[in-house]
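*Asks:* Provided below are the primary sequence and the corresponding predicted coordinates.
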Amino acid sequence: MKLAHSAAALALFATAAVAQTAGAQTSDWRTPDPQNVLVVETNKGRIIAELNPQAAPAHIERVRELVHANFYDGLTFFRVIDSFMAQTGDPKNTGAGGSDKPDLKAEFTFRRATDVTLGASAKVGSNETGFLGALPVTSQPTALAVMTADRKVAAWGNFCPGVLGMARAGDPDSANSQFFFMRQHYPSLDKTYTAFGRVLSGLDVVRAIKAGEPVPDPQDKMISVRLLADLPADKRPAIQVMDTRGPAFAALVAKRRAEVGPSFTNCDVEIPVQVK
């Protein structure tokens, strides 16, 4: 599959985006809910990701439950495709295992109310694209809500670099404990897998994980996975994320759109993050 934009190009943009935040105001930043932040310590470095309960509430509940049980500690990245994703979360470290909990019903799409504003929204064909927190999403136009029973429209996460997706078998409702970090943009996963969060910091770590299908020994692994809220205060990183609904982010997206041209998608945008 041909990738729309190289990892090197996105990395260069990420560096530039961080540099542009110097003039951002305090109001342009938000502090993520520590109950929705995963801190993943790997042998390659730290990955910090934000979960998005609006997009996939049942999957977030499952991930939190397994994290609290230390289920993910020590599990390997057993299937890693360089231009695709890094998969983990299997106690057998083979792709054949899962937790002892029941499989999950798919949350490939979610219902978006008309008062749920997408950050840096834009029209793409008949749909809208933008950001729900840190998660890049596509949505039916809110004008359609007047024709639906619940007065909401369908929306779904886009599998951009850094997005977290839940792995499954052929049955759409077979996700359990395995998940993956996107290394590159892979739009064919949209609406066919559940997107439930996005990496805030550590995409370079995700891309440094040893590739293979299966991965040759020794495999890279998650040493520990914790919610930010559960870390001791003296070990808890302070995280600030640029608010995707604010004017500074809108200006950043407009600049990036002009740089990329007609092929621009919301996957071309790195959200500035400060971790201390």
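*Replies:* Yep, it's here. Numbering: from 1, shown residues only.
*Asks:* Every contact and neighbour count from this point should use C-alpha atoms.
*Replies:* Will do.
*Asks:* Spatially nearest residue to the residue nearest in space to the middle of the chain (excluding sequence neighbours)?
*Replies:* With the centre of the chain defined as its mean C-alpha position, the nearest residue by C-alpha atoms, centre = their mean is residue 198, 1.9 Å away. The shortest distance from residue 198 to any non-neighbouring residue, by C-alpha to C-alpha, 6 or more residues apart in numbering, is to residue 163 (4.1 Å).
*Asks:* Second structure follows, compare the two:
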Amino acid sequence: MFKSALTALALLASAPAFATGLEITVAGESNGVIKIDLLEDVAPGHVAQITKLANEGAYDGVVFHRVIDGFMAQTGDVQYGKTGGADFNMSSAGMGGSEYPDLKAEFSDENFDTGVVGMARSQNPDSANSQFFIMFAPAPHLNGQYTVVGRVTEGMDVVNAIKRGTGPNGAVIGAPDVMSSVKVTD
């Protein structure tokens, strides 16, 4: 009896943690709430960093700085993209990260379909930090090249209404849409 109880506890301990999500309130041309299911079992290191930053309030007030119609909306630059922040600079938004170290890639078999959330990075696969993007449409060329961290479960209409970039490489010109608050949910 004691051995089977220990075995059951060991199985529980090795099971994935309870699902975590994000609730992102967007303001600007798009207004509303996006709910995201984070995939801890697929990208545990990335999810841990995202939830840490969200719990600290680092994402509150961060702009969607790069938005390419038919592709994706990128946000999460807590260094240069946080409105009201000391280093806020719309022309530099997308070049910064957080005070935490960059993350080792956690590539998976998850596909970049509509509503999938991936981590932005430079050409170095191990350079993701705080920035992420939400897919407007499937992008199979990203599969296995970027870390998938979650999926939109509610609010794709809000995602689809985010102000599109009209500058080079999808840069948003003028007043960008903003993540006014980002909360971690169970």
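*Replies:* Thanks, I have the structure now. These numbers were taken from a predicted model, which means no experiment stands behind them.
*Asks:* TM-score of the superposed pair?
*Replies:* Once superposed, chain against chain, the TM-score is 0.79 (TM-score structural alignment, normalised by the length of the second structure); 151 aligned residues with a C-alpha RMSD of 1.2 Å.
*Asks:* Just tell me what the residue nearest to residue 198 of the first structure corresponds to in the second structure.
*Replies:* Using TM-score structural alignment, the equivalent of residue 163 of the first structure in the second structure is residue 116.
*Asks:* same check, this time on residue 61 of the first structure
*Replies:* Using TM-score structural alignment, residue 61 of the first structure pairs with residue 48 in the second structure.
*Asks:* give me the number of residues near that match?
*Replies:* 14 (other C-alpha atoms under 10 Å).
*Asks:* Show me which positions of the helix or strand encompassing residue 65 of the first structure end up buried.
*Replies:* Residue 65 of the first structure belongs to helix 57-68 when assigned by DSSP states H and E. Going by neighbour count (16 or more other C-alpha atoms under 10 Å), the buried part of helix 57-68 of the first structure is 58, 59, 60, 62, 63, 64, 66, 67.
*Asks:* Isn't the residue nearest to the centre of the first structure up against residue 50?
*Replies:* Yes - at 5.5 Å, residue 198 of the first structure counts as touching residue 50 under the criterion of C-alpha atoms under 8 Å.
*Asks:* Next one: the counterpart of the residue nearest to the centre of the first structure in the second structure from residue 112 of the second structure, what distance?
*Replies:* Counting by TM-score structural alignment, residue 198 of the first structure corresponds to residue 151 in the second structure. Residue 151 of the second structure is 10 Å from residue 112 of the second structure, where distance means C-alpha to C-alpha, to the nearest Å.
*Asks:* for the second structure, what spans make up the strands?
*Replies:* Under the criterion DSSP state E, the second structure contains strands at 20-27, 32-38, 62-68, 72-75, 116-119, 132-135, 148-154, 178-185.
*Asks:* Redo these as CSV? Include distance to residue 170 of the second structure.
*Replies:* Listed next are those as CSV, based on distance: least, C-alpha to C-alpha, whole Å:
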stretch, distance to residue 170 of the second structure
strand 20-27, 19
strand 32-38, 21
strand 62-68, 5
strand 72-75, 9
strand 116-119, 17
strand 132-135, 13
strand 148-154, 21
strand 178-185, 16
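*Asks:* Point out the most buried one among the ones you listed.
*Replies:* strand 62-68 (a mean of 27; mean count of other C-alpha atoms under 10 Å).
*Asks:* List the contacts of that strand.
*Replies:* For strand 62-68 of the second structure, contacts defined as C-alpha atoms under 8 Å, 6 or more residues apart in numbering pick out 73-78, 81-83, 90, 93-94, 162-165, 169-172, 176-180.
*Asks:* List buried residues within these.
*Replies:* Buried among the contacts of strand 62-68 of the second structure by 16+ other C-alpha under 10 Å: 73-78, 81-83, 90, 93-94, 162-165, 170-172, 176-180.
*Asks:* Alignment lookup: residue 24 of the second structure to the first structure.
*Replies:* In the first structure, residue 24 of the second structure lands on residue 40 (TM-score structural alignment).
*Asks:* Pretty sure its match sits against residue 67.
*Replies:* No - distance between residue 40 of the first structure and residue 67: 10.2 Å, which falls outside the contact criterion (C-alpha under 8 Å).
*Asks:* which neighbours do those two share?
*Replies:* Joint contacts of residue 40 of the first structure and residue 67 (C-alpha under 8 Å, 6+ apart) are 225, 226.
*Asks:* Assumed residue 120 of the first structure was part of a helix.
*Replies:* No - counting by DSSP: H, G, I helix; E, B strand; the rest coil, one finds residue 120 of the first structure to be strand, located in no helix.
*Asks:* aligned partner of it in the second structure?
*Replies:* Aligned counterpart of residue 120 of the first structure in the second structure: none (TM-score structural alignment).
*Asks:* Residue 120 of the first structure: neighbouring residues, count only.
*Replies:* For residue 120 of the first structure, the neighbour count with other C-alpha under 10 Å is 20.
*Asks:* hang on, isn't it packed against residue 250?
*Replies:* Yes - using C-alpha under 8 Å, residue 120 of the first structure is in contact with residue 250, at 5.2 Å.
*Asks:* how close does residue 140 of the second structure sit to residue 59 of the second structure?
*Replies:* Using C-alpha to C-alpha, one obtains 28 Å as the distance from residue 140 of the second structure to residue 59 of the second structure.
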